[in-house]
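Chemist: predicted coordinates and the sequence they were generated for:
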Amino acid sequence: MKGLSKAHAREVEENRHYIKTIAEVLLLTAKNKIAQREHRCNSDDLNHGNVREILYLIAKKDRIVEKKLNGPRNARYLHPSIQNELLAVMASLVREEIADSLKDSPFSILADETKDRSKAEQLSVVVRYFYDQAVHERFLKFYKADSLDAASLTDYIFDVLSSLGIDKNECVGQAYDGAAVMSGRINGVQARIQRKVPTALYVHCMNHRLNLAVVDTVKNVAEAAEFFAKLEKLYVFSSTSVVHSVFERVQKEMSTKPVIKLKQLSDTRWTCQYAACKAVLQTLEPLLETLKLLSDGKNTERRIEANSILNFIDFNFLLSLVLFENILKRTQTLSNMLQAKDLDLASAVFLVRTVIEELEQVRNGDSTPTGSVQSSAIEKVWVDAINLCIKCGIETPDSGGDKPPRKRRDCRPPLKLRDSLIMETVGQRTQLCKKEDFIQHFVYVVLDNIISELKSRFSRDSLVVMEGIQALNPKADCFLNFQKLTSMAKFYGCNLEYLETELKQALVTLKRKEESEGINVNTVLEFTNFLQPYAVPFFELYRLCKIACVLPVSSASCERSFSALKLIKSYLRTTMTEERLSDLATLAIEFRLANKINMDQVIDRFASMHKNSRINLY
């Protein structure tokens, strides 16, 4: 009996080691977003899929794995259904850890939808919460959206939360991309959620707002729209195989720097206009040389198109290129900062206002005694464009800017309007050959449009709740001002009497700590961590600080999950089920949590699902 007991224990240990090895290989492939098996996998195939091939490699060094792989076919535990079960167990452990971190803690919902490779609509659900002195944005799962109306999307979001045991009443914020079905004030998703959870404050994704401000500016200014249309034509022409190969060869001959590819424009990608401008600016000389080579080539269509592009790359084009590269560089920095997961709403609003002030400073410059405006930044744009033209051999206006523009034919009104009084423009446009015309009719118009769009789209941040968030920012003049915090405290159901007392005590405590220990608190998150040891006496204030930290800034985490979706559900993996897709996505996106999975716990949970298994795991 004693020998049998030892033999059974040894067998269980070997079996658990074997299943653990399979689970670790599955986790490895899931984290790296690679396929677990081939599309068609037969026993006589040379390639058995990544999981099997890795196990065969391990078997060369591991006697136990080799023994099990050569055992009975129904005891190898490599069937796709077994793999799916192990992936589901590991993904559920990751989601449970996220749900445990959310217990009795305020959180925000981030959601967005996209089409996958099989043309199915996938809703990505992410939660933002405060835990362990940090702000986290965690991916929960993909949910197949059979309907895209507001009522259905709302139900999908609540289904995801309830499936993980997350209390929806703890939701304090929600952020979406601004589509009508999501942001509608009456029957949009945000309105429906707020009717069920009144404290779920809606925040329009700041990155989407910034991108819309840039896109609308381009559409509203005729010269800017023409410039970006030319930029897009340049990209399309250079992306063809023949032109691209010539372009790469010329870059290598003219420079030792890495080859740079021109970037495509898009209305939906955040501030991609800056990347396109920067790429052309960095490769202007090789680009012009490529166009000249192609304009002398034998291919008629390519020669005509190269000549047409060479004709529009003139002083005005380079002037617009330098201007937009300079302006969009400032918004690009803001866009990158807004995508940070730990950025709080107060800091985001401050960053936006800083960029607006910076653009206004460029626009206004320093007023001279005569009342004219002379901006050093605008002056630098003009000088840089002149120098760039000289470097590339492009004709420029003379130094005084007095060169008269080429005479154009008179623009006559149509016959039906000749007896009418015309009150608006008939299509004539000022030629930008003089510095004054360039500044007056182009630079100021572009800057005014960007500034007005930014102010308009970010004007909602002046709401009373936002004022309360600003009052929790240690760098704000109204820091811990009770009057500023009152509206926010009422919105989230705080006890005002307790809060007023806590504010006075918190100011005294913070001042003493700064004097005695040299503590320096600069952000809402740092102030929240400062209050954590005093969470009980400063209950209301600490809760408001956590809410201020978790209120969403952007839905960038949803966009990042779409990048993983494209790699996981590729063209060769479009037949996978929704459950497998969500499990793989959870393990791939939340790989840091997946690395902490206890494999013994995975084996125990898997064994409970197979009580009549072919191999003993107990």
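Modeler: Happy to help now that I have it.
Chemist: alpha carbons only for contacts and neighbour counts from here, please
Modeler: Noted.
Chemist: state the number of residues packed around residue 608.
Modeler: Residue 608 has 12 neighbours, counted by other Cα atoms under 10 Å.
Chemist: that one in helix, strand or coil?
Modeler: helix (DSSP: H, G, I helix; E, B strand; the rest coil).
Chemist: give me the distance between it and residue 21.
Modeler: Residue 608 sits 18 Å away from residue 21, going by Cα to Cα, to the nearest Å.
Chemist: presented hereafter is structure B, for comparison with structure A:
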Amino acid sequence: MTKKKFTETETSDNWKKALVIFGKHEMAQTHKDSVVTWKSYQGTSKQGNVAQMIATANVSEIVERREYLRRIVAVTSMLGRQGLPFRGHDEGEDSPNRGNFLACMELLKEFDPFLQKHNPPSNAQYISPTSQNDMIDCCAQEVTSVIVSEMTKSKVYSIMVDEARDKKAEQLAVCVRYVSEGAVKERFLALAEIKSFDAQSIANEIQQQIQNYGLAELKCVAQTYDGAAVMSGSTGGVQAHFRRLHPEAIYVHCYAHQLNLVLCNTCKAVPEAVELFSLLECVYSFFSTSLINHHKFMETQAKLGLTKTELVQLSNTRWACQLRSISAVLETLPAILECLSAIGSPIAVGLRAKLYKFSAVYALLMFQSILSVTEGLHKFLQKETLDLAEAFICKQAVCDTLKGKHSDAFATELYEKTKALCNTHSIPEPGAKTRHKQRKMEDFVLEATVGSRTELNNSDTLKRELLFPCVDRMVGELDQRFCSVDAGLLKGVQACSPKSENFLSEPHLNELAKHYRLDLKKEEVLVARNFLTQKTEAGCPPKNMLSVYNLLDSDMFPSLKATIQVALTVPVSSCSCERSFSALRRLHSWLRQTMGQKRLHSLAVMSIEKDTLQHLSHNRVIDRFATLKNRRHSLMLPPTK
């Protein structure tokens, strides 16, 4: 062993003294410093340097904050989906009712070990009213971004708009329709308050919403509104102003509104129908406004062994209520007549006298039969996935069914049914002889009634004066009103449906494609016919327009599939807007009148598009919340390498 300096004070070449020398070296400060340095090096190699250790600690804190925010997002999403209020009147710590949001957080904390251990600083609890509003906005924006992303991939869309009074403001609901992932979707886009009610202002507001969501570059193929003049005017209405910006956007008058107008105009044109529905409204008011009369009505039903049934109020906008009202009166007719007799007031006597007529029972049974034919169409037209071709087919089927009721056979059947019901309730059948009133104004042209009317006293008179006029008027209204779409374009849409007689008719498809500036290839249509024929022979025929769209490959039939996509995108009704107003009434109740427009819009998006909200990634919402504004504490994870 060569002689080397082992310590700063001593060298040795005698191994007999090595242990003593090692002991002295171990006690030296230099050795201690070296050991500390070595241990630090070992720790650094395992845990990283100081900067790395600080970064690691920061990431763990961010992960913990995001885990805490996941609970807040979950509570916000649940309350938004259910349309429940967030805030309480008094949110102080001593308040017995701090509001649904804070109550849900407290309930979670009772069962969640993470929340029990997590103790955030006072400036990072994210449960203040401002933070609640920010989280609501982030959830709504993420839902809308999903919708806009799907629309961007689809490239074409239709717009549906309706307006309604909300307290002291006029709200404009904007919905869109498009095809995405092999399905037709109708989505709620925006709720905007409008200050001016003229057509130009409404059209400008619609265009502003389109631009706000970055949809200006997409093709709008159709616009659907109700029949209000300011919306449907062909020269100065909203549809005219909107078409100046979107020339391809055809106007579709909401078919559900059309059907409602058909029934309204039919009943207004027949005096006996006006009297009948006025009588039904009076009977409803008589038993509903007075609790005493209502209790007697319920007791009479129980005494007669009838199923307890409430009378239904009539509605000018929802004609399904008319059918339900007629059915309720027919089901409880014995109780109504007996109850009116027992009450005996002048109003009760008058109502009973009007109901206790053969013609009144005949009219009830007649409208029950007629409205039952249109009831299915009412529900069918409200489907989101319904296409224009199928709606037209079903409308025509209803027309044909109503035409079948314009027959002596149905008139005889209806008369016999009325006769049997009247015999059950001892209502006398009208006699053949009638008392003729003097007609002083018979040779004059009149603009108002003089009180003279044909008495409905036999089968022929009822058929001629009541049944046939109602059926004829309804059929005529159906044929006249359901024609807002250009006939050529309608045939083009029908050519995309396998249920149509002109399915894949090249001239009709060309007309549709030409309007929307699509270059339809003739060869694709020919190949598609053979392809779908083979599918039909193999036992897999396309059932509807959407199934045809899904069967056609986008690489093999690009232009034909684009044409069918346009036909699917054209909406039938604006019922999605009506549904949004139903949600608005639940959200903007009298207890929440101080809510601002931005918050109302966000809550409406969350409530209406609850399915999209439920499947939303919490991390995406948290990322948007983190970047919404500068935060005291970081909430964004560093990018992974």
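Modeler: In hand now; what should we look at? Since the structure is predicted, the reported quantities are computational estimates derived from the model, not experimental observations.
Chemist: which residue is nearest the centroid of structure 1?
Modeler: A centroid search over structure 1 (Cα atoms, centre = their mean) returns residue 556, at 3.1 Å, as the residue closest to the centre.
Chemist: once you drop chain neighbours, what's closest to that residue?
Modeler: Leaving aside its sequence neighbours, residue 556 of structure 1 sits nearest to residue 339 (Cα to Cα, 6 or more residues apart in numbering; 5.7 Å).
Chemist: quick one: map the one you found onto structure 2.
Modeler: Using TM-score structural alignment, the partner of residue 339 of structure 1 in structure 2 is residue 382.
Chemist: pull up the gap between that match and residue 573 of structure 2, please.
Modeler: For residue 382 of structure 2, the distance to residue 573 of structure 2 - Cα to Cα - is 7 Å.
Chemist: need the overlap of contacts for the two.
Modeler: Contact criterion Cα atoms under 8 Å, 6 or more residues apart in numbering; residues shared by residue 382 of structure 2 and residue 573: residue 256.
Chemist: neighbour count winner among these two?
Modeler: Neighbours per residue, other Cα under 10 Å: of residue 382 of structure 2 and residue 573, the larger number sits with residue 573, 28 against 17.
Chemist: quick one on the thing from earlier: isn't the match of residue 339 of structure 1 up against residue 259?
Modeler: No - distance between residue 382 of structure 2 and residue 259: 11.3 Å, which falls outside the contact criterion (Cα atoms under 8 Å).
Chemist: distance check, residue 604 of structure 1 against residue 611 of structure 1.
Modeler: Residue 604 of structure 1 is 11 Å from residue 611 of structure 1, where distance means Cα to Cα.
Chemist: so what's residue 325 of structure 2 closest to, chain neighbours aside?
Modeler: Closest residue in space to residue 325 of structure 2, ignoring its immediate chain neighbours: residue 312 at 4.6 Å, by Cα to Cα, 6+ apart.
Chemist: so the one you found sits in a strand?
Modeler: No - counting by three-state DSSP, residue 312 of structure 2 is not part of a strand but coil.
Chemist: residue 209 of structure 2 maps to what in structure 1?
Modeler: Aligned counterpart of residue 209 of structure 2 in structure 1: residue 160 (TM-score structural alignment).
Chemist: what do you get for residue 257 of structure 2?
Modeler: That one, residue 257 of structure 2, aligns with residue 208 by TM-score structural alignment.
Chemist: name the SS class of that match, please.
Modeler: Secondary structure for residue 208 of structure 1, judged by three-state DSSP, is helix.
Chemist: cool, thanks, talk later.
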